[in-house]
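Student: Curious how this folds, go ahead:
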Amino acid sequence: MKKIISLIMLNCVIHTATAQLYVSPGTTLYLAGDAKITLQNTDLVNEGTISAPSIGRFIFNGTGNNQISGTSVPTFAELEIAKTGTGLLTLDNDIYVSGKIIFTSNLIELDNHNIDLGTTGFLEGENENSRITGTSGGTVFLTTSLNAPTSANPGNLGAVITSSQNLGSTVIRRGHQSQVNSSGTGNSIYRYYDITPTNNTGLNATLRINYFDAEKNSLDENAFELFSSSDNVNWTNRGQSARDAVSNYTEQTGLNNFSRWTLSTNAAVLPVTGLHLTGRWKNDAAWLEWMTQTEYNNSHFNIERKYDDELNFYIVGRKNTTHPGGNSTTPTTYHWTDHALSNKSPIQYRIQQQSLDGATAYSNIISIRPDASSLFIQKIYPTIGVKGSVYIATGGMQINKMQVQVFDISGRLMLNKEMNYQSGWMSLPQLAAGTYKVFVRSGEYKWEGSFVKD
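Tutor: Below you'll find the predicted structure:
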C-alpha cells in the first residue's frame, strides 16, 4: 500500500540517531505549503518519492559532511545549503530543483552528479564561500527561452548572454572541471558552459563568463580570454572584449554560435591542438605529413625517429611554425622528408611539439615500412631457438653477391661467407649455445641482426 507522509508544520528539525532521513520504496514525502525540513548533520536517502511542489524547503546544516543519495531522484521546491565549519553537502544522486537553491554557507559538491533546474529553477545568493563545485565532474543545468536576450543570466548560472537574434529554447549547462585538449594537457578555470540553442547560427552574440576566485585554477585572471570547442578537445581562442578582475568576469562580442566555453590564458592552453601525423615511403625516403587545427605560442616541431633495433626515439629534424608569434586558428599542414635507412624497417616516427615557454606535447606514433624493392635485407629467421641454419630474406635490389659474417658476443669471427643475393637458408658451422651477431654487406649496403643458438 502506498504511504504518503504530508508535512504541513512550519518547521521540522530532524537529527536522527542514525543521521539519516530514509524515504522507503513506495513512500511519498510531501511538503505542503511552506513547510521546512532541516537536516542537521543528517543524510537524505530517497528510495521513494520526495515532492515539494510549491515553496517547501529542505535545509542542510550542521558541521558534518552529508549526502543526498538513493535510487530515486528527489524533487525539491527549495534547497538551502547552510553548513558551518568544514561541513559539505555531497550529491550521491541527481536532484531536481523547481524553485531555488539558497546559498547561506559552505559548498555543494556535485561528485559526478547533476542538478536539474528544469525551466523555473535558479540559484540564489551563490558566492565565493557558498557555491556549487565539482572538479571531478557533474553539472547544473536548465532550459530557458532566449528571444533577443539582453544581459540575460538564466538561472543565475553566471553565463550572461546578449543577442539581437532569437536563440529559441536553449539548454545551459555549467560544469566545474578544468578543460583539457586532445593530448590531455592544458588547463582552464574550474568552470565551463555548454550552451545549446535551437537557433545556433548568425547570433552576433555577447557572452560574459562570471567566475569565483576559488575557480581560477592558479591562472592569471588579468590574462583571461574566452575559449570555445565544438568537440570538447580541440579549442579555439576567441579572445576578449572586456574583463574585470575585481568583478570577476571576462566577455567577448561578435560570437555567431555557441558550444562549450571556458576561460583560460594563452600560457595555459596547449600550444597546438589536433596534432596528427601520417606518412609513407616515397622516393627512397620517409615522407611525413602532420596537421594542426590551432596553434597558440607554438615554437617548433621536432621530428623523432626510432629504428626497429633501437629502444628510444631520437630527434632527426626540426620544423618551425609557419605562423608569426606561433598563433593560428586555422588548420595548418607541415611536411618533412627523412632519408632513413631502408634496411632497418619498420621505422617509427612521432612529432614533438614545443611551445615558446618550453612545454612539449606529442603526436601519434606511425610505422613506415619501405618498399621491398628498396630493402637490402628484410630479416633473418628464426632469431631464437636456432639449430643448424637461418633463413635470410633479401629485398628486391639489383645486387649479385653479398658477404655474410657471424660473430660471437666476444667479437670472434665464426663465419665469413660470400653468397648469391637471394633469399634462402644459410647453414651454420658448429656453434655453442649463445647469442650471435650477423652482418651482411654488399658495397655501400649494410645490414645487421642477431640470433640465439640453442
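Student: For the rest of this, base every contact and every neighbour count on C-alpha atoms.
Tutor: Will do.
Student: Does residue 254 touch residue 206 like I think?
Tutor: Yes: the pair residue 254 / residue 206 is scored as a contact, 6.2 Å apart, by Cα atoms under 8 Å.
Student: this one next, for a side-by-side:
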Amino acid sequence: TGANSFAGSGYFDAWVENGVSPSGLGTNTDFVDKTWHFEPVAAFGNTLSLQIFWNGVDEQSNFDRSACWISRFDGTGWDYNFPASASNLNVFGASQYAILRSNLSNFGAFTIASDGILPVELVDFRAEATTSGHHLQWQTASELNNSHFEVQHSTDGLRFERIGEVAGQGTSEESTNYEWYYQPTSRAIQHYYRLRQIDYDGQFSFSNIVVVQALSSSQSSVQIYPNPVMDHVKILIPSEGRVIDQMFIFSIDGRRVWQQAVASGDQIDVSCSYLDAGVYLVYGGKNEQQLMLLGQFIKD
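Tutor: Model (predicted):
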C-alpha cells in the first residue's frame, strides 16, 4: 500500500500485510485495514521519524482521517499517539494519504488508527431535584476533539429543547467532572434530561436520558423507581392523601398495558420485561373513567 520512508539512519526489514495484526482489533472499524512491520537489522543510536502511506480504499467504515495517527503494537496492545496535525498528514492525488510519526525508538507492527467511533467516553450522567432546582452531573474518562455539551430538557421524554451549553476539554486523557443547575418553569411531574456532545467538526452524539421527579407536587407523592427501568418498576402509594383504588399503566400511544387494584400504603412491583422500549404513563383513581396522572417512566 504505497511506499514508506524513514527520516534518520538505520537498516530495517519491512513488509506489509492485509488486515490489522496482531489479533485483538477484529471488532474495530476505525483503522486502516493494513499492518506495516519494521524490524531493525542492526542497532541504531538515534530516534527516527516514520512516514506511512495508504490508499483510501483500505480505510474501514468508521475511520476518521481528520483524527488519525500511527499506532504501534507494544506487545500487549496498540499505543495511543495524538491525532496528526495538518503539517504531517498529506494527500497525494484523490485517494492516497500519508502520515508522519516522529521520535520513534521502538519498532515492530504499526497501523493507522483513529477515534472514529468514540470521541468522548462518558462514564456517568445523573440528575437530582434539590430545593434550588435540578442538579445535573456527568463525568468523562477521556475526550477527543470535544467542543462542548448541549444540555437538553423535556417534560415528556420525547421532545427535547436546549437549555444550556458547557464547554468541553478539547482533547484530554484525564477524567473530567461537569455540572449544570436548572430551575424548570414547567409544573410537570417528571423532567427528562440528556446531553448532546458536539465535536469541533460538528459531529454529535446523545447521552442516555435521566429522569428527575418534581419535589413539590401533590401528584408526585406516588414514588416510581428506578427510572429508567429494565425489568421491573416499583410503585409506592402513600398512606395519606387522595384514595387510589385502581392503578393503570399506558403506553405513550394510549394502549393500556397493565392494571391492578391497589390500596393506600401499597408497594407494587411491576414486571416490565414484556414492554417495548419507550415512555409509559402511570395513572390512578377510583376507576378507569376517573384517573389522574401520577407519573411516567422510561423502559430501556
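Student: Can you pull the TM-score for these?
Tutor: The TM-score (TM-score structural alignment, normalised by the length of the second structure) is 0.50; 222 aligned residues with a Cα RMSD of 5.3 Å.
Student: Please report the distance of the nearest residue in space to residue 249 of the second structure that is not next to it in sequence from residue 246 of the second structure.
Tutor: Leaving aside its chain neighbours, residue 249 of the second structure sits nearest to residue 282 (4.6 Å; criterion: Cα to Cα, 6 or more residues apart in numbering). As judged by Cα to Cα, to the nearest Å, residue 282 of the second structure and residue 246 of the second structure stand 11 Å apart.
Student: what about these two, which has more around it?
Tutor: More neighbours surround residue 282 than the other of residue 282 of the second structure and residue 246, with 22 against 18 (other Cα atoms under 10 Å).
Student: which element is that one on?
Tutor: strand 278-287 (DSSP states H and E).
Student: so what secondary structure elements neighbour that strand?
Tutor: strand 246-251, strand 290-299 (3 or more Cα pairs under 8 Å, 6 or more residues apart in numbering; DSSP states H and E).
Student: Only the buried residues of the last one, if you could.
Tutor: What it means is strand 290-299 of the second structure. Using 16 or more other Cα atoms under 10 Å as the test for burial, strand 290-299 of the second structure gives 291, 294, 295, 296, 297, 298, 299.
Student: Quick one: those as JSON lines, columns for distance to residue 34 of the second structure too.
Tutor: Listed next are these as JSON lines, based on distance: Cα to Cα, whole Å:
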{"residue": "291", "distance to residue 34 of the second structure": "63"}
{"residue": "294", "distance to residue 34 of the second structure": "57"}
{"residue": "295", "distance to residue 34 of the second structure": "54"}
{"residue": "296", "distance to residue 34 of the second structure": "50"}
{"residue": "297", "distance to residue 34 of the second structure": "47"}
{"residue": "298", "distance to residue 34 of the second structure": "44"}
{"residue": "299", "distance to residue 34 of the second structure": "42"}
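Student: In this structure residue 55 of the second structure contacts residue 97, no?
Tutor: Yes: taking Cα under 8 Å as the definition, residue 55 of the second structure is a contact partner of residue 97 at 6.3 Å.
Student: so how far is residue 195 of the second structure from residue 127 of the second structure?
Tutor: 12 Å.
Student: Repeat that for residue 67 of the second structure.
Tutor: Applying Cα to Cα to residue 67 of the second structure and residue 195 of the second structure gives a distance of 23 Å.
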